[in-house]
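Undergrad: What follows is a protein structure lacking sequence information:
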């Protein structure tokens, strides 16, 4: 089976959930006209990855201004379920495209935020989500640890089995193995990591998991921050995130990208039979595993 996928390297309308969804709508419409059946958007595309923000916090100190900023961030984050999610479902349905979108998710009950990857079907609507189980470094100030229950999973769809992890979760071997054990054909790796070394991570996952890997990042410049937030940046900073999005084959070869220093959509036709063929000489959960020596309890959570 062949499937046409797109990896969206774009800039959100920072801290504005409705205008960012407007941009998602325009991108999906354009890519649907080009035949895309699936689109991946970056980590925290809604409402934007808050790079360099401190939220007025240091050890033993929080400020009123930082709390106000957190409130703004929370108000522009995605609630599940909620009207903004319903709109995303409508966009997927009207264009016949599967969507996986990195969002900051707000919990209306407890007030916490989570870094989340939302999965949406054009026929069935919201399928489920993956919450980041371990935010990195100071991300933990604003993102709670996600639950693994019903989150570390793949989704069987008409265009193949889809699943993945967010950013540096992909450096957690047991988290990767949890996804591998469900035999993903499209492994998603949205990120905020724009280092030159990140594409090698995508290649490693492809070779290890013997699956297509879709890596996705935002492109972000100083001018994309509203004036009120530019105080958090150094005077000489211009490009805040170079991107580096890519699509990698089950043999670890770049099919598209890496894309640097600009917005764009990487589009590729993928043959899912290549996933099966690549397992002739390596299958991490099959003939190249040693369950008699290594025990992994996939049902632990």
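TA: Good, I have the coordinates. Here the structure is a predicted model, which means the values were calculated and not measured.
Undergrad: C-alpha only now, for contacts and for neighbours.
TA: Will do.
Undergrad: what are the ranges of the strands in the stretch 201-301 of the chain?
TA: For the stretch 201-301 of the chain, applying DSSP state E, counting those that start in this stretch gives strands covering 212-216, 220-221, 239-241, 243-248, 254-260, 264-271.
Undergrad: closest to residue 2 out of these?
TA: With Cα to Cα as the measure, strand 264-271 is the member of the strands of the stretch 201-301 of the chain nearest residue 2 (4.3 Å).
Undergrad: what distance separates the closest one from the centre of its chain?
TA: Computed by Cα atoms, centre = their mean, to the nearest Å, the chain-centroid distance of strand 264-271 equals 16 Å.
Undergrad: Included below, for side-by-side comparison, is a second structure:
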């Protein structure tokens, strides 16, 4: 099976979910018309990864200005029950394309936010959501932690999908939770634009014998609206270089890494390559040594099977 995929290395319209959705719609229609069956957007693309902001926090103190910034950020975040998700579902159906979208998620029953990854199908709409189980560093000020129910996988028409966000990918057992579900297309939205991230993506591809799609944004200080950019202080103009990359199950780079500009990486994946490379190494098969090691991800759900795909066994 051959599958054309695209990674969107673009900037959002920061703190403006409506204009960001409008930008997304233009991109989705364009690349769906060029034959992409899967299009992926970076970590917290809606309403933007808040790089450089302190939200007025120090150990032992918060500021009213920081609280207002948090409120603005929350107001432009996405509620899964809201109209924004329905809009993305309709777009996926219209263009017959799978969408993987990084968002900051709000829930109307409490004030906490989550760094989330939406899986949207042209068949079912919203298949499910992965919420980051461990925000990194100062991210913990704005994003709560999720639990094992967030370690989701999906059997779809285009293969078995799953993945982790940014530095979750440095958690060996979180990766194992994905491998044991047989993920074929491993999705890794990120905000890490260092050269070493490419090595991480290649390692995961070799370890999991899966295709790995690492998607980042390109972002400069000047892209922030003036009312927010003035709060940043001394930060470099080039805030995020990008580095999106697509890697084969053999660890070979198929497209990218793309640095220092916006763009969309496109590659054609041959899903038969996954089985061929299990001859050499299978992390949950003949290399697992279940007589020595035991692993359980508490609360991890069974793989969700898209309508029309028939039963599968994890």
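TA: Cool, got the structure. The model shown is predicted, which means the values in this text are computed figures rather than measured ones.
Undergrad: picking that back up, for the strands of the stretch 201-301 of structure 1, give me JSON lines that also has distance to residue 230 of structure 1 and mean neighbour count.
TA: As requested, the strands of the stretch 201-301 of structure 1 are arranged in JSON lines below (distance: least, Cα to Cα, whole Å; neighbours: other Cα atoms under 10 Å):
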{"stretch": "strand 212-216", "distance to residue 230 of structure 1": "24", "mean neighbour count": "30"}
{"stretch": "strand 220-221", "distance to residue 230 of structure 1": "11", "mean neighbour count": "20"}
{"stretch": "strand 239-241", "distance to residue 230 of structure 1": "11", "mean neighbour count": "19"}
{"stretch": "strand 243-248", "distance to residue 230 of structure 1": "20", "mean neighbour count": "29"}
{"stretch": "strand 254-260", "distance to residue 230 of structure 1": "23", "mean neighbour count": "18"}
{"stretch": "strand 264-271", "distance to residue 230 of structure 1": "24", "mean neighbour count": "18"}
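Undergrad: how about the strands of the stretch 1-150 of structure 2, start to end?
TA: 2-9, 38-40, 57-58, 61-62, 98-107, 110-121, 125-131.
Undergrad: and residue 254 of structure 2, which of those is closest to it?
TA: When these are compared by Cα to Cα, strand 2-9 sits nearest residue 254 of structure 2, at 11.2 Å.
Undergrad: Where in structure 1 does the closest one fall?
TA: Aligning strand 2-9 of structure 2 against structure 1 (TM-score structural alignment) gives residues 2-9.
Undergrad: about what we covered before: would you reformat the strands of the stretch 201-301 of structure 1 as JSON lines and include distance to residue 163 of structure 1?
TA: Converted to JSON lines, the strands of the stretch 201-301 of structure 1 look like this (distance: least, Cα to Cα, whole Å):
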{"stretch": "strand 212-216", "distance to residue 163 of structure 1": "10"}
{"stretch": "strand 220-221", "distance to residue 163 of structure 1": "26"}
{"stretch": "strand 239-241", "distance to residue 163 of structure 1": "24"}
{"stretch": "strand 243-248", "distance to residue 163 of structure 1": "15"}
{"stretch": "strand 254-260", "distance to residue 163 of structure 1": "19"}
{"stretch": "strand 264-271", "distance to residue 163 of structure 1": "16"}
